[in-house]
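In: just coords:
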C-alpha cells in the first residue's frame, strides 16, 4: 500500500470516528447522575483531623445536565479548626451554615458567620471559613464547574 492510500485511509478513519463521537458520544460517554435521593447512610463518610466530611456526590466525575465536577457535602468542623486556609478555584460554590458560628474569609476580608448564613464564591475569588466557636460548625456545600460556559480567567 503506498503512502497516499495509507494517508487517505487514516484520514477517512479519523473522520468516521469523529462523526460517530459527535453522533453517539454524548450517550456513550456522559457520566451524568440521574434524578435520585441520596440518604446520609449512603453518602461517603470521611474523618479528618479538623472534623468530618459527608460526601453525597464526589467532586471528581460527578456531572449533572449543566454542571461537571459537582460536589455536594456536609462538613462538621471542630472548634478552632478549618478544612483548609482560604483558597480559590475554577468552580462556583455555595456554603450554607447549618449550625455553629465562626469567621468567613471573602476576598481577603473576614466577617462573623452564624447558622442560617450563606456564602457564594464566584470562580477564582479567595474564600474560606474557620470555626471560631465552642461547638461543632456544620455546613452544606454545593460546588461545581459549568458545562458549556468558559471558565473565567484567573484573577
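Out: Structure received. Predicted model, so just to flag it, every value in this text is computed and none were measured. Residues are numbered from 1 along each chain as shown.
In: okay, CA-based contacts and neighbour counts for the rest of this
Out: Noted.
In: now do the helices in this structure.
Out: 3-29 (DSSP state H).
In: presented hereafter is structure B, for comparison with structure A:
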C-alpha cells in the first residue's frame, strides 16, 4: 500500500473499526492518504471579488447598521470553497470595512494580528497604542496583536479598506483573546508620525528595546512605496515570476513587518507576463493600479484597480499586465518559513 491508497474493507475489519470507535480510537491506515498528501490538498478555491459591486453592498450596509453598533462594519470575503468559516484561505481572514463620515469604530484589542490596506477614500484615521495616523489609498497599516486600536472618519467621504487577519491561525491554536476599552476612542499620547520618524529613517532610538514581534512602524504610506518602486524599475531588473516584488519589513531586524502575515507589493510593467509560479502560501492580492489578468491553476481572472483575488496553495499563478500594474498582497509565508515548511516552484517545475 502507498500513501495514495486505502486498505480494502471486509466485514471483520468493519466490525473492528466499530469496536475501536466506541473507545474513541480510529485506524490511521484508513485516513493516512487523506491527512498526509503527496502535494497540498485544500478546499480553498481561486476567486476574484470586483470592487464596484462590493462597494455598493457596503454602502447598503451603511444604511442598515452603524459602525458602533456593528463594532466593525465589515463584509467578510468568504472563499467559495470555505463558506461559513470566515476565511479567504485556510489560514487567513479578509474583509472590507466601511467607516462613514463622522463615525468611529470603537476601541478594542485582540490577540490576532491585523493589517489594513486602504482601498477607497482618504482622510480617515486609525489610532494604535496612543498614536493616530491618517489613511490614504494604498497605505498599508498594521495593528499589532493585543494593541488598543480604533478607527475614525473625520473626512467628508466614506472610507473603505481591506482587513487582513490571522484569525484562522489563532483559532487553530485556541489562542484567541479580545476585550473592549469601554470608550469609543483611546487617549492620544503621541504626535502623528511619531513611529515613522523614530523607526522609518534607518535609525532607532539609542536605548530602543524590542517589545513585540511586529514592526514598530504601523503605517507604510503608499506614496513612499510607489516612489521606491518607480526608482527601482530604472535598473530594469525584472524577476521572471514576480516582476519587481518587495516585502514590507520590520526595520528593527529586517524580518517581516508582521509575525504571522507576510505583506508584499509588486510592480508589473505594461506587457509583462510572469513565468509560472507555485508556493505553499495561499495569497490574497489587491490591485492598486493597472489592468490585466491572472491565471490560477488554469483559470483566468481579469482584474482592474481595487479588485481582490486569491491564489490557493500550490496552484500555478501567471500574471499579465495590460498597463503598468501594482499589486499588494499578503500570505502566511512568514509563519511557514518560521516553521520550516514553506516551499516554492518556479517555472514549470
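Out: That came through, no problem. In this text the structure is predicted, and so the values were computed from the model without any measurement.
In: overlay them and tell me the TM-score.
Out: For this chain pair, the superposition-based TM-score is 0.63 by TM-score structural alignment, normalised by the length of the first structure; 139 aligned residues with a Cα RMSD of 4.0 Å.
In: which residues does residue 58 of the second structure contact?
Out: 74, 75, 96, 97, 98 (Cα atoms under 8 Å, 6 or more residues apart in numbering).
In: got the end-to-end distance for stretch 327-346 of the second structure?
Out: Length of stretch 327-346 of the second structure, first residue to last, Cα to Cα, to the nearest Å: 19 Å.
In: translate residue 78 of the second structure into the numbering of the first structure.
Out: Under the alignment by TM-score structural alignment, residue 78 of the second structure pairs with residue 57 in the first structure.
In: would you mark the buried spots in stretch 111-119 of the first structure?
Out: 113, 114, 119 (16 or more other Cα atoms under 10 Å).
In: equivalent analysis for stretch 99-111 of the second structure, please.
Out: 99, 100, 101, 103, 104, 105, 106, 107, 108, 109, 110, 111.
In: which part of the first structure matches the helix or strand where residue 310 of the second structure lies?
Out: Element membership for residue 310 of the second structure (DSSP states H and E) is strand 308-311. Counting by TM-score structural alignment, strand 308-311 of the second structure lines up with no residues of the first structure.
In: and the helix or strand following that strand, what does it pack against?
Out: Once the chain leaves strand 308-311 of the second structure, the next helix or strand it forms, by DSSP H and E, is strand 317-321. For strand 317-321 of the second structure, the contact count by 3 or more Cα pairs under 8 Å, 6 or more residues apart in numbering; DSSP states H and E identifies strand 277-279, strand 292-296 as packing neighbours.
In: how about a markdown table for the buried residues of stretch 111-119 of the first structure, with distance to residue 67 of the first structure added?
Out: A markdown table is the format used below for those (distance: Cα to Cα, whole Å):
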| residue | distance to residue 67 of the first structure |
| --- | --- |
| 113 | 28 |
| 114 | 29 |
| 119 | 19 |
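In: what is the nearest of those to residue 38 of the first structure?
Out: Distances from residue 38 of the first structure to these, taken as Cα to Cα, are shortest for residue 119 (23.6 Å).
In: please name the nearest non-neighbouring residue to that closest one.
Out: residue 95 (5.1 Å; Cα to Cα, 6 or more residues apart in numbering).
In: which position in the second structure aligns with that neighbour?
Out: Per TM-score structural alignment, residue 95 of the first structure is aligned with residue 116.
In: hmm, back to that, just give me the closest of the buried residues of stretch 111-119 of the first structure to residue 63 of the first structure.
Out: residue 119 (22.3 Å).
In: residue in the second structure paired with the closest one?
Out: Mapped onto the second structure by TM-score structural alignment, residue 119 of the first structure lines up with residue 141.
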